[in-house]
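Just the structure for this:
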Amino acid sequence: MSDESRPHRTAAVIPAAGRGVRLGPGAPKALRTLGGTPMLIHAVRAMARSRAVALVVVVAPPDAAATAEVRRMIDEHALPERTEILVVPGGETRQESVRAGLDALPADITAVLIHDAARPLVPVDTVDTVVEAVRDGAPAVVPALPLADTVKEVEPGRPGEPEPVVATPVRARLRAVQTPQGFDLATLRLAHEKTAVDGEGATDDAGMVEQLGVTVVVIPGHEEAFKVTRPLDLVLAEAVLARRRATDAY
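The predicted model follows:
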């Protein structure tokens, strides 16, 4: 079968092996509840709601007990039946976990989304737009928003000490990148093969693709696709979810 006649099947990989220490002590960030439901379940639903996504691979913490717990949790929550859900153990870094998710994809997958479990409220329209851009020929696509604040580049110093400004980037050229990031699968696999795990590993898959010399394109993001990283983010996410439920939009 030629590349042109191959069916386009898209999968989503959700790395959820991290602990998310900035949210404070307790369960790993992906397992914290939002509206009574773990954030990870919200993230899986966000991917599964897209009819373009045939498979969701959840990358759990590497130990067998944690992987089994994530599988049990997914089985306990209602998810679209048309979407297959796999759970696989991850690695010690996000890069290793994403690679584990890619290794679990079946041979008929041609495009992949990489989505943060900590972005539980991304709208399905954003997911669909990313998939469409990849299917239209873009090898790498990221949703992003313009910045509201002026950004300063500084010379890092010790915590709490003043830091000298070294540059002020032009704000009009900057974007705050979100997920899901979408890729031609072969391109992303090549990026992971070429990028060695150094320290904590790469935290941005699009950045790895950029290192190949491949153009990454930006599509409009959505303000509700923010990352739940700190306690105040969780308060905002609860408010967004409550509004959606009140308007039957969720």
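
all contacts plus neighbour counts: C-alpha atoms, from now on.
Noted.

Now Val87: which helix or strand?
strand 84-89 (DSSP states H and E).

Enumerate the positions of that strand that are buried.
The neighbour-count check on strand 84-89 (16 or more other Cα atoms under 10 Å) flags Ile85, Leu86, Val87, Val88, Pro89 as buried.

which residue packs closest to the residue nearest the centre of the chain, ignoring adjacent ones?
Nearest to the geometric centre of the chain sits His115, at 1.9 Å (Cα atoms, centre = their mean). Using Cα to Cα, 6 or more residues apart in numbering and skipping residues adjacent in sequence, the residue nearest His115 is Pro180, 4.3 Å away.

One more sequence to fold, the one below, so I can look at both together:
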Amino acid sequence: MSERLWLVVPAAGRGRRMGGALPKQYLALEGQPVLAHTLARLHQAFPAARLCLCLDADDAHFDPAWVPFGQWRRSEGGSERADSVRRALEAIADDADADDWVLVHDVARPCVRVDDLVRFYAALKRNPVGGLLATPVADTMKRDDGRRHVASTEPRDGLWQAQTPQGFRYGLLRRALGEARVRGGDITDEASAVEALGLAPLLVPGRRDNIKITHPEDLALAGHILAAQRDEPPSSPGHLHEETP
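Just a heads-up that it's a prediction; the model follows:
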């Protein structure tokens, strides 16, 4: 089986929920754009990987100097995340083999830990389907009635909050996203497209500080998380989780 690794980072979003003048991937975080932090984390974990960065065709903010990878290419993003990832897979089709691994990571998750990335990839390689980083739901979950009143309380046992990266073999992921496009409907992540094929991706426990910057207050929180991660003693591995075989 192939040991070649591709990284796909969708970064074509316009950050409407942030409400700022810049897309969230270009907002300043400790003096660097969010995108630069995210790519640096991925490079620390996988320096030999090949990167495909999905950018808006009219992106005027991107600077190639932020990319630390030696082998990388740019692909045109789509209107939705799944469209961007699908286009990235098409862009690498001439070079990727069906059994190459592809890890898709949100550009707005700059706090993912390097050891979580390495541990995640190791867990994937022992699994025939692929999987995703995720955390068990800790809070009580409420379902509304469409009018912002509680309709029911959902049991949280067995519920997980999906994170990224999400990783699958190239051939499987391209098939899953292709069939999802034909079926229509809302595909919010790669795992849901694979699930629609009748497969069960592996849930690899990750840390809760792998937050996604979505709302304005998340940017400040990400800054605090990065500072806290730097201040951790080098001898402290943090709280590691056991993977499901």
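
Next, the TM-score between them, please.
The TM-score (TM-score structural alignment, normalised by the length of structure 2) is 0.85; 231 aligned residues with a Cα RMSD of 2.3 Å.

quick one: what's aligned to the residue nearest to His115 of structure 1 in structure 2?
Per TM-score structural alignment, the equivalent position to Pro180 of structure 1 in structure 2 is Pro165.

Would you confirm that its match contacts His105?
Yes: using Cα atoms under 8 Å, Pro165 of structure 2 is in contact with His105, at 4.4 Å.

Following superposition onto structure 1, what is the mean distance for the top helix by length along structure 2?
If you go by DSSP state H, structure 2 has its longest helix at helix 216-231. Taken against structure 1, helix 216-231 of structure 2 registers an average deviation of 1.9 Å after superposition, with mean Cα distance after the TM-score superposition for structure 1.

In terms of secondary structure, what does that helix contact?
Applying 3 or more Cα pairs under 8 Å, 6 or more residues apart in numbering; DSSP states H and E, one finds that helix 216-231 of structure 2 contacts strand 28-29.

Residue range in structure 1 corresponding to whichever helix or strand comes after the strand it packs on, please.
Once the chain leaves strand 28-29 of structure 2, the next helix or strand it forms, by DSSP H and E, is strand 32-33. Aligning strand 32-33 of structure 2 against structure 1 (TM-score structural alignment) gives residues 37-38.

Report the mean distance between that stretch and its aligned residues in structure 2.
Averaged out, stretch 37-38 of structure 1 is 0.7 Å away (mean Cα distance after the TM-score superposition for structure 1).

gap between that stretch and the chain center?
Its chain's C-alpha centre and that of stretch 37-38 of structure 1 lie 17 Å apart, by Cα atoms, centre = their mean, to the nearest Å.

can you give me the strands for structure 2?
5-11, 28-29, 32-33, 50-55, 72-76, 101-104, 130-136, 141-144, 150-154, 160-169, 202-205 (DSSP state E).

do you know how far the aligned partner of His8 of structure 1 in structure 2 is from Ala200 of structure 2?
In structure 2, His8 of structure 1 lines up with Glu3, judged by TM-score structural alignment. Glu3 of structure 2 sits 22 Å away from Ala200 of structure 2 when distances are taken as Cα to Cα, to the nearest Å.

Among the two, which residue is more densely surrounded?
Neighbours were counted for Glu3 of structure 2 and for Ala200 using other Cα atoms under 10 Å; Ala200 has more, 15 against 9.
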